[in-house]
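A.B. asks: please work out how this folds:
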Amino acid sequence: MENIRGMALMTLSMLAFAITDSWIKIASETLPTGEILMFMGMGGVAVFSVIAMRRGDKLLTKDILNRSILLRALGEMVGTFGMVSALALIPFSTTAAITQAIPLVITMWAALFLGETVGWPRWTAIGSGFVGVLLIIRPGVGSFDPNTIFAIIAVLGLSVRDLATRTAPRMITTPVLSIYGFSVLIPMGLGLWLYSGEGNAPDPREAAYLIGIVGMAALGYATITMAMRMGDVGVIAPLRYAKIVFAMIIGIVVFGEKLDTMTLIGTAIVIISGLFTVYREHRIRKLA
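C.D. replies: As a prediction, this is how the structure comes out:
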């Protein structure tokens, strides 16, 4: 029963994150990237501050200048900028497909910088996943869109954020880590907004989307946290890839996108590689 609940919560979380991304894309049609980032930062800080205070967490500690905390904040800033920019500039389903490579990149970073043992099966999966990404973006051919670099930036930044989370001081709770991460989006977003010289205060429709983005992201965060605390991680974690299914449906229905064969093949390779990596990591933990 715990596994079933965990699977349901993980699926709900992925749906929430897919909807969040779709609302970011819609908002980006009339709002500049910097403005969206700034309001995301403000909303994220507000939501997680309430959560942290209700838990009795200490918001400011000397560990705020810890190297892992600073690296995590940098990853959050770079990754979120890349994600919002990609959602604004390239097809929704393409962004979702490329960012499915994040778990593979995290495994690679862990092997290179944390000294974690990664055997040839997982290295093969990582390499295969990167081939899948190349099939999606197709550099050097006529259909290549240089704006896909923003999705790659998102993958690199968000994978650094998640890796730094592993090495962050244990006494700093997840809500407080989230506050630190979202807080750096505020000055960066404001700076980009002022530099662009575009945009005004959000109108009621735009404000509704911005509020919805923060609220839906908070729902995704809450449900994924609950899911990972239930049942068998090896059973629940693979459902992270449900997001690509939701994203492709949204891309087709909401944005009228058409998925070509190479994108579907590349996406399948990335997903299979990621699922194999999850399976191997789970098996290694059980044998340890």
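A.B. asks: only C-alpha atoms for contact and neighbour calcs from this point on.
C.D. replies: Noted.
A.B. asks: for residue 199, give its distance to residue 33.
C.D. replies: 10 Å (C-alpha to C-alpha, to the nearest Å).
A.B. asks: now the other sequence, so there's something to compare against:
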Amino acid sequence: MQQNSEANARGIILMVLSMGAFAMADTLIKLVSGEVAPAQIMFLMMAGGSVMFCLMAKAQGARLIDRRAIAPVFLVRYLAEVVAMVGMVMALAHVPLSAVGAIIQATPLLVALGAVLFLGEKVSWRRWSTIVLGFAGVLLIVQPGAEGFDALALWAVFSMVGLSVRDLTTRMTPPDMASASLAAYSAVAALPFAMAWILLDGDNFLPPEADWVMLISIILLGSLGYLLLTASIRATSISVVSPFRYARLVFMLILGVLVFDERPGLPVLAGASLIVFSGLYMMWRERVLKQSG
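C.D. replies: Okay, here's the model as predicted:
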């Protein structure tokens, strides 16, 4: 019993640290977006991520060459990763950090919807209600049709869709494939798109006047966040650590206020509350059903 408690505590701490690393990386991306083009940011993140994840895979003794990596489900996952990255970088460049953080937290709800539509999972009316309530929170933040509607906020929704498809297809990948190898394949697959995006924009691959300390920090923080996330999931049950993914939203709200002097309005706070409540309730119901089953 004590071992389980210690494992749970370790997993929770690792998850919170992971979300903190991701939130800091998001903040730095927003800070450098005024000097570095979104395409350049994506290229540097994918290039740096490719190196970092390949090193992680080798350190874990995982395979880096696997024919299964070109199966259709992987190709869909790679495309979803590109969509998620483009949406995230563009959103961080143009949308308040707090709003981006709130919108992407609806990803688990969209994954649940996708599991119903494409994987044939059956859900109760309670789960349908939480999904609808969560998306109502997204609508509160984006406010389509309102006088102050900012179409750029749709980039965050775009990213949320990409993240959801990526997470959904991850369920269909071979369980024996190492997480670091899977991340390395995704980063390498996204590199050609990032390079094409830079060429179409007419930019340099390496921004001449960029703050390289910040850019390298983005790569390291993103890789560290991934490493801590993986360690957290392996430390204990996913049902224990998953609710603490919402720590990323808390960190982004705080960093938005401290770094960018953001003042989230009532719609953003209300929408974020609905999203978090819906996600936590859905996780709690799943845990109850597993215990009763």
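A.B. asks: TM-score for the pair, please.
C.D. replies: Here the TM-score for the pair of chains, by TM-score structural alignment, normalised by the length of structure 1, is 0.96; 288 aligned residues with a C-alpha RMSD of 1.4 Å.
A.B. asks: before we move on, the earlier item: identify the contacts common to residue 199 and residue 33 of structure 1.
C.D. replies: Between them, residue 199 of structure 1 and residue 33 share these contacting residues under C-alpha atoms under 8 Å, 6 or more residues apart in numbering: residue 193.
A.B. asks: higher neighbour count, those two?
C.D. replies: A count of neighbours by other C-alpha atoms under 10 Å puts residue 33 above the other of residue 199 of structure 1 and residue 33, at 26 against 14.
A.B. asks: burial of the closest residue to residue 278 of structure 2 other than its chain neighbours, as a residue count?
C.D. replies: Nearest residue to residue 278 of structure 2, sequence neighbours excluded (C-alpha to C-alpha, 6 or more residues apart in numbering): residue 130, at 4.9 Å. Per other C-alpha under 10 Å, the neighbour tally for residue 130 of structure 2 reads 20.
A.B. asks: residue in structure 1 paired with residue 130 of structure 2?
C.D. replies: Correspondence of residue 130 of structure 2 to structure 1, assessed by TM-score structural alignment: residue 125.
A.B. asks: the residue nearest to residue 278 of structure 2 touches residue 281, doesn't it?
C.D. replies: Yes: if you go by C-alpha atoms under 8 Å, residue 130 of structure 2 and residue 281 touch, sitting 7.3 Å apart.
A.B. asks: give me the distance between residue 287 of structure 1 and residue 122 of structure 1.
C.D. replies: Counting by C-alpha to C-alpha, the gap from residue 287 of structure 1 to residue 122 of structure 1 is 16 Å.
A.B. asks: these two: which has the busier surroundings?
C.D. replies: residue 122 (22 against 6).
A.B. asks: assign a three-state SS to the more buried one, would you?
C.D. replies: Assigned by DSSP: H, G, I helix; E, B strand; the rest coil, the conformation of residue 122 of structure 1 is helix.
A.B. asks: can you pull the contacts of it?
C.D. replies: So, once contact is read as C-alpha under 8 Å, 6+ apart, residue 122 of structure 1 ends up touching 276, 277, 280.
A.B. asks: any idea what the second one aligns with in structure 2?
C.D. replies: Residue mapping for residue 277 of structure 1 onto structure 2 gives residue 282, with TM-score structural alignment as the criterion.
A.B. asks: how many residues are close by that match?
C.D. replies: 22.
A.B. asks: do I have it right that it meets residue 128?
C.D. replies: No: with contact defined as C-alpha under 8 Å, residue 282 of structure 2 does not reach residue 128; the gap is 9.5 Å.
A.B. asks: give me the most central residue, structure 1.
C.D. replies: Structure 1 has residue 158 as the residue nearest its centroid, 6.0 Å off, counting by C-alpha atoms, centre = their mean.
A.B. asks: for the residue mapped onto that residue from structure 2, which non-adjacent residue is closest in space?
C.D. replies: Alignment note (TM-score structural alignment): residue 158 of structure 1 maps to residue 163 of structure 2. Closest residue in space to residue 163 of structure 2, ignoring its immediate chain neighbours: residue 84 at 5.4 Å, by C-alpha to C-alpha, 6+ apart.
A.B. asks: tell me which element the one you found falls in.
C.D. replies: helix 72-94 (DSSP states H and E).
A.B. asks: name the helices or strands packed onto that helix?
C.D. replies: In this structure, helix 72-94 of structure 2 packs against helix 2-32, helix 38-59, helix 154-170, helix 179-201, with contacts taken as 3 or more C-alpha pairs under 8 Å, 6 or more residues apart in numbering; DSSP states H and E.
A.B. asks: wait, which of the ones you listed is closest to residue 272 of structure 2?
C.D. replies: Checking the helices and strands packed on helix 72-94 of structure 2 against residue 272 of structure 2 by C-alpha to C-alpha gives helix 154-170 as the closest, at 13.6 Å.
A.B. asks: what angle do that closest one and helix 179-201 make?
C.D. replies: With axes from the mean of the first three to the mean of the last three C-alpha atoms, to 10 degrees as the basis, helix 154-170 of structure 2 and helix 179-201 are set at 140 degrees to each other.
A.B. asks: helix 154-170 of structure 2 vs structure 1, average offset?
C.D. replies: By mean C-alpha distance after the TM-score superposition for structure 1, the fitted helix 154-170 of structure 2 averages 0.6 Å away from its aligned residues in structure 1.
A.B. asks: okay, the angle between that helix and helix 72-94?
C.D. replies: Counting by the same axes, to 10 degrees, helix 154-170 of structure 2 points 160 degrees away from the direction of helix 72-94.
A.B. asks: residues contacting helix 154-170 of structure 2, please?
C.D. replies: Counting by C-alpha under 8 Å, 6+ apart, 73-74, 76-78, 80-88, 90-91, 100, 103-108, 110-111, 114-115, 142 sit against helix 154-170 of structure 2.
A.B. asks: please state the offset of the helix or strand encompassing the match of residue 130 of structure 2 from the chain centre?
C.D. replies: Per DSSP H and E, residue 125 of structure 1 falls inside helix 120-137. Taking C-alpha atoms, centre = their mean, to the nearest Å, one finds the center of helix 120-137 of structure 1 at 19 Å from the center of the full chain.
A.B. asks: could you do stretch 251-260 of structure 1 as well?
C.D. replies: Here stretch 251-260 of structure 1 is found 21 Å from its chain centre; the criterion is C-alpha atoms, centre = their mean.
A.B. asks: what range in structure 2 does that stretch sit on?
C.D. replies: The aligned range for stretch 251-260 of structure 1 is 256-265, by TM-score structural alignment.
A.B. asks: who's in contact with the matching stretch?
C.D. replies: Applying C-alpha under 8 Å, 6+ apart, the set of residues contacting stretch 256-265 of structure 2 from outside is 27, 96, 97, 98, 99.
A.B. asks: endpoints of it, how far apart?
C.D. replies: So stretch 256-265 of structure 2: terminal residues 12 Å apart, C-alpha to C-alpha.
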